[in-house]
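Engineer: I'll drop the sequence and a predicted model, then ask my questions.
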Amino acid sequence: MTWDVLSIIGTIAFAISGAFIAMEEEYDILGVYILGIVTAFGGGAIRNLLIGVPVSALWEQGLFFQIALLSITATFLFPNNILKHWKRWGNFSDAIGLAAFAIQGALYATHMNHPLSAVIVAAVLTGSGGGIIRDLLARRKPTVLKDEIYAVWAIIAGFSVGLHITNTPVELYTLFILLVGLRMCSYIYKWRLPIKTIRQPNM
């Protein structure tokens, strides 16, 4: 039950972030719903394709789809009210979604006896794949790969679950709290990975 609550928080956060970006890009109402749904469920869909879970498994998450649709509707109808709360709690909710979905993706892969590499990929795609698809559809550079340390925390989740460092519920919840804390620290203190740029010499 606790894990479902965390996944619901992540679903709401991802759906709202997709809806906001669609509205910033001046998409119509259909575009807002599509981008919100893709952000919330796109990572899980790609993960299922890569690790051999039927994509139709997504349609069994009826409650999560309803919650995502309600979140998008509220964002579209009351953008200013939602934005006020989003600026305060949005990054924390996003951190919860990243941690919960990354661990969830890693557990999916380990339960199917996939190797460590597949577990890490499943964690990264489930935790941050939706955001990457969202940014690409909005014709933006994926922030996950450029501006912030984000996918790294999903990789840590994949390693921890794939190497069976965290097995019991207590260990998994400890990992979850650690990932949320690291994600918030990376946001607050603006941690960045090293960047190397290549500039063409002037002719």
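Structural biologist: Thanks, I have it.

Engineer: make it CA atoms for all contacts and neighbour counts henceforth
Structural biologist: Will do.

Engineer: Name the residues of the helix ranked longest in the chain that come out as buried.
Structural biologist: Ranked by residue count, the top helix of the chain under DSSP state H comes out as helix 79-111. For helix 79-111, burial by neighbour count (16 or more other C-alpha atoms under 10 Å) applies to 79, 82-83, 86, 90-110.

Engineer: what's it packed up against?
Structural biologist: helix 2-24, helix 29-51, helix 116-137, helix 151-162, helix 169-188 (3 or more C-alpha pairs under 8 Å, 6 or more residues apart in numbering; DSSP states H and E).

Engineer: Quick one: these as JSON lines, columns for mean neighbour count and distance to Ala68 too.
Structural biologist: As requested, the helices and strands packed on helix 79-111 are exported to JSON lines (neighbours: other C-alpha atoms under 10 Å; distance: least, C-alpha to C-alpha, whole Å):
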{"stretch": "helix 2-24", "mean neighbour count": "22", "distance to Ala68": "6"}
{"stretch": "helix 29-51", "mean neighbour count": "22", "distance to Ala68": "7"}
{"stretch": "helix 116-137", "mean neighbour count": "25", "distance to Ala68": "13"}
{"stretch": "helix 151-162", "mean neighbour count": "24", "distance to Ala68": "22"}
{"stretch": "helix 169-188", "mean neighbour count": "17", "distance to Ala68": "21"}
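
Engineer: Those helices: which one's closest to Pro201?
Structural biologist: helix 116-137 (29.3 Å; C-alpha to C-alpha).

Engineer: list the contacts for Leu6?
Structural biologist: Each residue near Leu6 by C-alpha atoms under 8 Å, 6 or more residues apart in numbering is listed here: Ile96, Gly97, Ala100.

Engineer: alright, now check it against this:
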Amino acid sequence: MAWEVLSAIGTVAFAISGAIIAMEEEYDIFGVYLLGVVTAFGGGAIRNLLIGVPVSALWEQEMMFQLAAISITIVFLFPHKLLGPWSRWGNFFDAIGLSAFAVQGALYAVDLDMPIIAVMVAAILTGSGGGMIRDLLAGRKPLVLKAEIYALWAAIAGILISIDMIRSDAVLYGLFLAITILRILSYTYKWRLPSRKIQLP
């Protein structure tokens, strides 16, 4: 049950995120749907490639594609009612998508008996891969590559799940909530990872 619920939460959150960014960049309706779908499913596609699962497995998620399409359609039809709240809640939805997909990606890798590194990579890429593709297609610097703490939370979810600390749906939902809160705190209080800027002569 946790798998399906987290997949649905992540799909809706990232589809909305991609669609709104597409409209901010003044993309046409095709671009809005494309960016919304890529954001929702891009991370899973990259994860599947790296851990040896056929990318075609994504097409088996018919219900998730329907959820994404419905979410994007609502955003496209009622943008003015949603863009205001999005300016206040956009990072919140992004945090939900990151957390839900990170947990889901880690569960996917554990189910395939992957080693801890593979589980971490699956969590990171599922949680942030779609957002990276979204930002690149929108001509923006990918959020995950900035000093701001983002993918680290997905990696932590992957580690906890891979070492078998998470054993029940209730604990998985607790982990999802904890990662979401940590992500919200990190952008609210501007937590940063160490970074260094150099200038070449």
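Structural biologist: Okay, I see it. Every value quoted in this text rests on a predicted model; they were computed, and no experiment measured them.

Engineer: Check the offset of the longest helix of structure 1 from the chain's centre.
Structural biologist: 6 Å (C-alpha atoms, centre = their mean, to the nearest Å).

Engineer: By how much does that helix deviate from structure 2 on average?
Structural biologist: Helix 79-111 of structure 1, aligned to structure 2 and superposed, deviates on average by 1.6 Å (mean C-alpha distance after the TM-score superposition for structure 1).

Engineer: One more: stretch 175-183 of structure 1?
Structural biologist: Mean for stretch 175-183 of structure 1 is 1.2 Å (mean C-alpha distance after the TM-score superposition for structure 1).

Engineer: isn't Ala122 of structure 2 right up against Phe101?
Structural biologist: No: the pair Ala122 of structure 2 / Phe101 is not scored as a contact, 9.5 Å apart, by C-alpha atoms under 8 Å.

Engineer: Quick one: residues contacting Ser162 of structure 2.
Structural biologist: So Ser162 of structure 2 contacts Ala106, Val110, Pro115, Ile116, Val119, Met120 (C-alpha under 8 Å, 6+ apart).

Engineer: which one in structure 1 is aligned with it?
Structural biologist: Counting by TM-score structural alignment, Ser162 of structure 2 corresponds to Gly162 in structure 1.

Engineer: same thing with Leu125 of structure 2?
Structural biologist: Using TM-score structural alignment, Leu125 of structure 2 pairs with Leu125 in structure 1.

Engineer: I'd like the distance between that match and Leu137 of structure 1.
Structural biologist: Per C-alpha to C-alpha, to the nearest Å, Leu125 of structure 1 is found 16 Å from Leu137 of structure 1.

Engineer: Give me the contacts around stretch 102-111 of structure 1.
Structural biologist: The contact list for stretch 102-111 of structure 1 (C-alpha under 8 Å, 6+ apart) reads 44, 47, 51, 118-120, 122-128, 154, 157-158, 161-162, 172, 176.

Engineer: typo on my end, stretch 36-53 of structure 2
Structural biologist: By C-alpha under 8 Å, 6+ apart, stretch 36-53 of structure 2 touches 10-19, 22, 54-55, 58, 65, 68-69, 72, 105, 109, 118, 121-122, 125-131, 133-134.

Engineer: Next one: Gly105 of structure 2 from Ile156 of structure 2, what distance?
Structural biologist: From Gly105 of structure 2 over to Ile156 of structure 2 (counting by C-alpha to C-alpha), the distance is 12 Å.

Engineer: nope, Met1 of structure 2 is what I meant
Structural biologist: For Met1 of structure 2, the distance to Ile156 of structure 2 - C-alpha to C-alpha - is 22 Å.

Engineer: Also Ala95 of structure 2?
Structural biologist: 14 Å.

Engineer: Next: Ala57 of structure 2.
Structural biologist: On the measure of C-alpha to C-alpha, Ala57 of structure 2 and Ile156 of structure 2 end up 26 Å apart.

Engineer: overlap in contacts of Ala122 and Phe101 of structure 2?
Structural biologist: Counting by C-alpha under 8 Å, 6+ apart, nothing touches both Ala122 of structure 2 and Phe101.

Engineer: Wasn't Ser195 of structure 2 part of a helix?
Structural biologist: No: Ser195 of structure 2 is assigned coil when assessed by DSSP: H, G, I helix; E, B strand; the rest coil, not a helix.

Engineer: residues touching the spatially closest residue to it that is not a sequence neighbour, list them.
Structural biologist: Nearest in space to Ser195 of structure 2, with sequence neighbours left out and distances taken as C-alpha to C-alpha, 6 or more residues apart in numbering, is Ala147 at 6.1 Å. By C-alpha under 8 Å, 6+ apart, the contact list for Ala147 of structure 2 reads Arg192, Leu193, Pro194, Ser195.

Engineer: That'll do, ta.
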